[in-house]
Structures are given as structure tokens and as C-alpha cells.
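Student: I need the structure of the sequence given here:
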Amino acid sequence: MSLEPAPRLHTKPPQTTPAHRKQLRALVRAGVENRPGVYRMLGPTGTVIYVGQSRVLRTRLLSYFRATGRRNKAARILRHAFQIEWEYTNTEFGALLRELRLIKQYRPHFNTMMVMDEWPRAYVALTGGTVPGLRVVARSDDPGAVALFGPFRRVAHLREAVRALAEATGLRDCTLEDTVRGSGSQRGSALWFSDDPATRPKAVPRSRAPGCLRHDLGTCAGPCIGQGQSAAYRTAALTLREFLDGRSDGPVQQLEQAMQQAAAELAFEKAGILRDRLALVRWLHERVQHFHANVDRLTFRYHAVGHADAEWVYLIRRGTVRAEVRAPRTAEEQEAFEALVTRIYDGTDPTGADIPTHDLDEFYLVASWFRRRAEEKKRTRHAHTRR
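Tutor: So this is what the prediction gives:
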């Protein structure tokens, strides 16, 4: 299903020749069917540069060869495509799902660039390690995140809200890592607490490090300069995790109490600062609550009709697709199907998390699919019903 790359004639950036594009078009015409599927455009070295999908794959791919103009998206992608690969999926929904997973796997240049051009977005991330931190990240699969929420379009407003949340809880919002490397084999923790001297770095004495402005202002424990108490910090990190999981409004209550106390003490300037901080944290809390309310609604079976009118069942739990199987046609298949349903829906989530951080984009894909297609929503069933 692929064509060997043509000789590389251009390097900045590499582009195909009209003759090679003609060969690609002939390949598509001869080999692609009009059924749901995904396709990959590959560069001269085999790197995936773009991933797309369609319910009529042949028609979609042939449309690339009719595109013209320097700024036309399809024409632009095709000029850099040395190979085209494709695969079929069982349904249109399956094509969308497969496309998303391939984009997350390969992070193709043109997919990433076009998303950024369309609208900027960012996520709230709680990082792991011995000293968790709060930060704004650009990727839904940020490797350092243990809890993630988003995406947000109002990135500047989100940064203000995250800073307000960090100030309310005392957690760090810097980008320091938990470990640093010194000369030779010396290593030490880049972040440590005053009551835990065993973690003090050997390679870089923290007494020589610059100060922490947030610590000086009383809004951060200051682990970057060896300040704060480890137990209190862990408690604050747990409170923040519960906030992002939608199980607590602790930071909101803390700010409300602090604002009321400042007003009672006639410290009106301080009360005003806390009021503004509270408004930002409430804004974030409302969106967290709305997100988790929607997650709870997205647990069901989806019986979709696919190619050749075959019925496929998607087992969806809390907004992510856990399995895709052909609808049972025999008693034996029905028994195996019911065992799979029980394994996926009963008990604790097999992923070990309410919403796996790497599945946020999948959750939004599932939610969008049923929001925009009321007729498909009618094809959903309760998780444990036989039909």
C-alpha cells in the first residue's frame, strides 16, 4: 500500500516532482476503496508528516491531487509527500479514533502546525516527583504530568488562574526538575525542604542559589531554595490533586476565608488582591466541575454500523474507548462478549485512573462525536444491557 520514495531532489524543504505526484495518484486510484479509513503522508526518509481520515477514503485522497495554490493546505501537504500509506477501519467513528491515536503516536509536523495555527491551547498539569509542581503545558501527553486537565483556548487567562491556584496552595509553579547532575557521579535533589536535609544537593549548594520571589512574598514553600516543610507540602499537593479531580474546592475555601479575614482586619488592599485571585480560581474550578460532570455521562456501549452494514460495538468507559469488537452473532460470541463487558465496566478502572492523562483528547473526540450526531447517540446502550 505504499510507493517507494522518489530521488530526493530538494532539501529546503524536500518536495516531490510533478511526475512523482502523478505516480502517487495512480497508486491511489488503483488501490484505495471508498470505505472508512486513515492515511499517512510520509516524507523522503519515511517520517510521517501528516495523518488524516475519511469515511470515503478514496475520494478524500484523490481530492489532494485536485488541490492547487501555494497556500492550499492539501496542496501544501502533497508537495512534501513522498509516500502515501492507508488502512481501513470498521466504521467512520473508528477512523476518527485511529486518526487521533496515530497523531498522538507520530506527532506529524503538519498536524501539529495546523492545530497551532487554528487556535492556541494549553493544559493544567500537576507534575510528579518528590516535590510536585503546578504548571501550564502545551501537550495533552506531557511526560511529567500525573494529573492533567484541559484544553483551554484562553491561554493567557489560564496562566493567571494557575498562578493564582499555586499562590493559594503554596505549590511551586517553576520548571525546576527533581534532580540535577553534577560533575562526575555526583547527584543531588534540585528541590528539598528545610526539615529534610538528606535531600540537600551535593553538586550545587543551594545556599548559593538565587532567592525565590514567590517564597519572599509568602506564596510558595520555596523548595527550590531549601525552604518549607515536607509534610505540609505533600498535604497541599494532595489538596490540589483533589481539586483537579473535581473532588474538592479546598483552594476556593482557603481564598474566601483569607479574603474575609483581610477585610475584617481592614486590610482592604490585601483583600482586593485575594478577591481577584479568588475569581481566577473559581473560574478554573467551574471548568473542572463541568468536565468531570460530562465524564460521568460517557459510559456506555456504542453499536455502530460500519462497512457493508456490519455492526461493531465500542465499549466506552468515562469517555475513552476501551474495546472495539464485532457485534456477537452466535451464542459462543455472545458469551465472550458479555465476559469482556464485565471485565471493562465492573470494578476499578483497569488503567488505575479515572481519566488517564493520555486520553484527554480521546475524551473530547467521543464527547464531540455524540454531541454533533444525535442519531448516533440513539445507538448507545447501557453498559450491561444485552441489546
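Student: Going by C-alpha atoms from here, please, whenever you check contacts or count neighbours.
Tutor: Noted.
Student: ok, and for the helix or strand containing Gln257, which residues are buried?
Tutor: Secondary structure assigned from DSSP states H and E places Gln257 in helix 250-264. By neighbour count on 16 or more other Cα atoms under 10 Å, the buried set for helix 250-264 is Gly250, Pro251, Val252, Leu255, Glu256, Ala258, Met259, Gln260, Ala262.
Student: can you map out the strands along the stretch 251-387 of the chain?
Tutor: Ranges of strands within the stretch 251-387 of the chain are 300-305, 311-317, 320-326, 380-381, based on DSSP state E, counting those that start in this stretch.
Student: and the first one with strand 311-317, angle?
Tutor: Relative orientation of strand 300-305 and strand 311-317, computed by axes from the mean of the first three to the mean of the last three Cα atoms, to 10 degrees: 160 degrees.
Student: just to revisit the earlier point, and for the helix holding Gln257, what's in contact with it?
Tutor: Outside helix 250-264, the residues that touch it by Cα atoms under 8 Å, 6 or more residues apart in numbering are 165, 168-169, 239-240, 243, 268, 270-272, 274-275, 277-278, 281-282.
Student: Run the chain-centre distance for it.
Tutor: 33 Å (Cα atoms, centre = their mean, to the nearest Å).
Student: What of stretch 363-382?
Tutor: Relative to the chain's own centre, stretch 363-382 is displaced by 20 Å; criterion: Cα atoms, centre = their mean.
Student: Are we agreed that Leu134 is in a helix?
Tutor: No - according to DSSP: H, G, I helix; E, B strand; the rest coil, Leu134 belongs to no helix; its state is strand.
Student: For it, list the residues it contacts.
Tutor: The neighbourhood of Leu134, defined by Cα under 8 Å, 6+ apart, consists of Val124, Ala125, Leu126, Thr127, Val162, Ala166, Leu171, Arg172, Asp173, Cys174.
Student: So which of those residues belong to helices?
Tutor: Counted as lying in helices by DSSP state H, out of the contacts of Leu134, are Val162, Ala166.
Student: Now list the buried members of the contacts of Leu134.
Tutor: Members of the contacts of Leu134 classed as buried by 16+ other Cα under 10 Å are Val124, Ala125, Leu126, Thr127, Val162, Ala166, Leu171, Arg172, Asp173.
Student: So for Ala26, which of the strands of the stretch 251-387 of the chain sits nearest?
Tutor: Among the strands of the stretch 251-387 of the chain, the nearest to Ala26 by Cα to Cα is strand 300-305 (30.6 Å).
Student: now the other sequence, so there's something to compare against:
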Amino acid sequence: MPRKRSQVTIPEELATTFATSERCPSRESVRTIDLTGTLKTIRSRVRENCPQSPGVYSLINSENQIVYVGMSVSLANRLQTYFTQKRARRRESRIRRAAVRLIWQPLDHGLIARIRERELIRKFRPLMNVIGHPTQLKTGYVVAIDHPVGGFEFVEELRGRYQGIWGPIPFNQWSRDATEELNLHFQLRDCPKSTVLYFSGQPTPEAPSTPCLRADLGTCLSPCIGKCSKTAYLRAFKRARSFLNGSAEDVTAEIETQMREAAGEKNFETAARLRDRMKAFRYLNDRLRRFHDWTNRANFVYRFTSEIDSQPRWLVVSRGVIHQLIDEPSSVEQAMGILNPLNSSRTRHSKPTRPNEQLRPGDFETARILFRWFRQFPKEKTSRLSYSAALRLIKRRRAD
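Tutor: Okay, the predicted model is just below:
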């Protein structure tokens, strides 16, 4: 018997929503076909209607819900794999059986297709997608508490003001543990802001009580009972900030020395605790350097040729986030109108402290894709221009 699918009518709103993009708008319209008829006839319709260019696609069930979102550098070739009877295509067959309609949109470049795929997954949350699903990738921030004598916390959402923000980084137990180890190593407080502080040399109650276990264990400088001066506490806080900003070698070397000394004294419990701390610090530093630092430096124009109409395009990136996808400017004035405001913004936000200056979770995923793209295809770095180099390119072309 021929394998058929019942025809349904998809609301126009779904196609419009599918085509809408905050980061990478496309000039190409969305196309759809019903999955009716045999697999052979469906493959034939795909070959006739779908281009070989990069793009994104989705399969929709009878309830007008998007069940799967994907991308490909060659849409026609990829989509035909869903309508074969090969045993090697079991996953594609399972997705196809849940769908009654196919929708796709051509895009200018493979990188754009990757970014659009993750954007659509975050928007629609398809049941059959795993990679890129919001429930699979949560992000958080290491923040310095907004207090004259504060410590550090790991939060999922930014609310209010902070002395400093580092991230986003993956929201998981490792990141939480690393932030806790940060307070422990530098002996910074993690008690409520309302705790009354009595620094050394200041008047204290006649019999100040030890407020918590950390004070007893000596893992906190204990400014609440006058065990340290304000200067000493702020010095430790500054060292912790330096670690988060990239000066990690001295801290990890210090922990490693302490670990070896503890092991030499056969204090293996202490050595194991220091080993776990060093692992946590290396994990935190690696995540911060990989994305936090890269996004702050990622201010460039990625120049490429569209695979749809062979015209030059600019992907303008500011602090790791796609600012615009545009045709290559035809004049210096047009290019300056786009790039000069971003230069000013980059200088102003070089040390972000407010939530609205930070990456959103979706922007974090975009930064990850950009970062991986240029690592996977290092030759593409030659097409990555600084803002000033992009302006010089337009000037030379005008002069010619």
C-alpha cells in the first residue's frame, strides 16, 4: 500500500512566525508542501520546489505544531532523506511519520542557517529536537553582590544591580560549586546583606557571637565579628575579581602548592578538597575565557557571498551578537552610519555592569555558534574584518 499522509491546512500565522527573525532576516519567502502521496511522489515534489541553497526547515503535525526543526547547507538533498525507505534513516522516518506538512526557507549562508535553526528551536521548542532545546541549555551568571563588602553568587537571571557580572556560562551544578569555591578560597562572605559588620578597629558589641559555621572553620574573613579590617577584605575581593577577569594562573598555582603540601603531610582529605577546588576553578576559568572574553572581543564584519543570488553580504557582529545582516554598503557614508554607533557602544560597554548590557540566553547561543564556526573553518577568518578594515574596503572600492 502507498504510504500517504492526510492533508491539513496550516495557518498563515505559523508560516509568518517561522520566517520572522530578530538576528538573520531572509529575503526568501517560506515554502510549504503537504506530505500526501507516496514517498516517491513527495521526493519528486521536494526536488522540483526546494533549492540546493542553505536553509532551515521544519516538519509540522496534524495539530499545526512544529515537531522538528533542522538546517542544511543543501536543503533539497537533506529533505529528500526524510522520504526514503532505507533502514539507516530510521530517525528521519520517525520524524516523517509524525508530520503532515513540510515548511522551509532558503538562506544566504550555512552560518546563517545554523543560527536560524537554534533561534527557531528556542522559539517553537519542538518535541523531537534535543540539541539546542532551551530545556537542555540553560545559562547563568557569576555576579558580585551589590554591597560595599560583598561576595559572589551564581544566578540564572539578572535582576537589579551588581558590582560585576561574568558570563553567561552553562547553568549547572559545576558552575554553582565553582562559585561557592570562589567564596571559600578567598574567604569572602556569603551571608545576607542585612548582616551587621564590625571590622577590626571599630567598636563592637561586648560579646560578639560567631554567626555561622564558616567563621568557626576559618573559611571566611568574618567581617561581622571584627576578625579583619575593611582593607584586608576588599583586597581579597579584588583578587577574586582578578581571577574572574582572567588572572587565573597565580590562583591555580597557589592551590596546587597547597595540595602538594597537604599530600606530603599525609593530610589526604585536605589534599582531595584542594584538588576538587582546582578542578572547579579551571572549569570556571575555561568557560569564562571561552565565551565571556571572546564575546567582548567579537566586534567584526563577516563578509561573504550569498549562495542564493551571489551578491556580497555583511554580517555585522557586535560583542558576539549579530547586529545586522545587510547588503554590502555601496558608500562610505552608509557603512559609517552602521559601524560608528557600534564602535561607540563597544567602548561604552567594555566593562559591563548592568543586566541590559549583557547577553541574553539566545544571544549566548548565537555567540557559541559564531565561536565554533570560526574554529571549525579557520580559513573563514580571512573574511572577518574589523570595523575600520571594513570601512577601508569600501573606500578602496569607491576609489577604484
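Student: overall similarity of the pair, as a TM-score.
Tutor: Aligned and superposed, the two chains score 0.62 in TM-score terms (TM-score structural alignment, normalised by the length of the first structure); 322 aligned residues with a Cα RMSD of 5.0 Å.
Student: circling back to that earlier point, between the buried ones among the contacts of Leu134 of the first structure, which is nearest Ala145 of the first structure?
Tutor: The closest of these, once distances to Ala145 of the first structure are taken by Cα to Cα, is Thr127, at 4.4 Å.
Student: Just give the closest residue to the closest one, not the sequence neighbours.
Tutor: Nearest residue to Thr127 of the first structure, sequence neighbours excluded (Cα to Cα, 6 or more residues apart in numbering): Ala145, at 4.4 Å.
Student: Tell me who's in contact with the one you found.
Tutor: Residues near Ala145 of the first structure by Cα under 8 Å, 6+ apart: Ala125, Leu126, Thr127, Gly128, Thr357.
Student: Burial check on Trp174 of the second structure, number of neighbours?
Tutor: By the criterion of other Cα atoms under 10 Å, Trp174 of the second structure has 15 neighbours.
Student: Tell me which stretches of the stretch 1-150 of the second structure form helices.
Tutor: Here the stretch 1-150 of the second structure has its helices, by DSSP state H, counting those that start in this stretch, at 12-19, 39-49, 75-80, 90-97, 110-124.
Student: Tell me which residues of the second one come out buried.
Tutor: If I follow you right, that is helix 39-49 of the second structure. Leu39, Ile42, Arg43, Val46, Arg47.
Student: Now find how far off-centre it is within its chain.
Tutor: With Cα atoms, centre = their mean as the basis, helix 39-49 of the second structure stands 37 Å off its chain's centre.
Student: likewise the first one?
Tutor: The chain centroid and the centroid of helix 12-19 of the second structure are separated by 26 Å, computed with Cα atoms, centre = their mean.
Student: quick check: angle from that helix to helix 110-124?
Tutor: For helix 12-19 of the second structure against helix 110-124, the angle by the same axes, to 10 degrees is 130 degrees.
Student: Tell me the buried residues in helix 12-19 of the second structure?
Tutor: Residues of helix 12-19 of the second structure classed as buried by neighbour count (16+ other Cα under 10 Å): Ala15, Phe18, Ala19.
Student: ok so, going back, JSON lines please, covering the buried ones among the contacts of Leu134 of the first structure and showing distance to Ala304 of the first structure.
Tutor: Below are these laid out as JSON lines (distance: Cα to Cα, whole Å):
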{"residue": "Val124", "distance to Ala304 of the first structure": "34"}
{"residue": "Ala125", "distance to Ala304 of the first structure": "34"}
{"residue": "Leu126", "distance to Ala304 of the first structure": "36"}
{"residue": "Thr127", "distance to Ala304 of the first structure": "38"}
{"residue": "Val162", "distance to Ala304 of the first structure": "40"}
{"residue": "Ala166", "distance to Ala304 of the first structure": "44"}
{"residue": "Leu171", "distance to Ala304 of the first structure": "46"}
{"residue": "Arg172", "distance to Ala304 of the first structure": "46"}
{"residue": "Asp173", "distance to Ala304 of the first structure": "44"}
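Student: what's the burial count for the closest residue to Ala236 of the first structure other than its chain neighbours?
Tutor: In space, and not counting its chain neighbours, Ala236 of the first structure is closest to Thr169: 5.8 Å by Cα to Cα, 6+ apart. By other Cα under 10 Å, the residues close to Thr169 of the first structure number 22.
Student: ok, now how distant is Thr169 of the first structure from Thr47 of the first structure?
Tutor: Here the distance between Thr169 of the first structure and Thr47 of the first structure works out to 44 Å (Cα to Cα, to the nearest Å).
Student: for Leu217 of the first structure, same thing?
Tutor: For Leu217 of the first structure, the distance to Thr47 of the first structure equals 49 Å [Cα to Cα].
Student: Just the buried residues of stretch 309-323 of the first structure, please?
Tutor: Going by neighbour count (16+ other Cα under 10 Å), the buried part of stretch 309-323 of the first structure is Glu311, Trp312, Val313, Tyr314, Leu315, Ile316, Arg317, Arg318, Gly319, Thr320, Val321.
Student: if I pick the spatially closest residue to the second one that is not a sequence neighbour, what's in contact with it?
Tutor: Right, the one you point to is Trp312 of the first structure. Once flanking residues are discounted, Trp312 of the first structure sits nearest to Arg326: 4.5 Å by Cα to Cα, 6+ apart. Residues near Arg326 of the first structure by Cα under 8 Å, 6+ apart: Ala310, Glu311, Trp312, Val313.
Student: again with Pro312 of the second structure
Tutor: Shown in contact with Pro312 of the second structure (Cα under 8 Å, 6+ apart): Arg303, Phe304, Thr305, Ser306, Asp327, Glu328.
Student: what two of the residues you listed are the furthest from one another?
Tutor: The widest separation within those (Cα to Cα) is 10.9 Å, between Ser306 and Glu328.
Student: which residues do these two both contact?
Tutor: Counting by Cα under 8 Å, 6+ apart, the shared contacts of Ser306 of the second structure and Glu328 are Pro312, Arg313.
Student: Closest one of the buried residues of helix 39-49 of the second structure to His349 of the second structure?
Tutor: Of all those, His349 of the second structure sits closest to Val46, with 47.0 Å by Cα to Cα.
Student: Assess the claim that the closest one and Ala76 are in contact.
Tutor: Yes - contact criterion Cα atoms under 8 Å: Val46 of the second structure and Ala76 qualify, at 6.4 Å.
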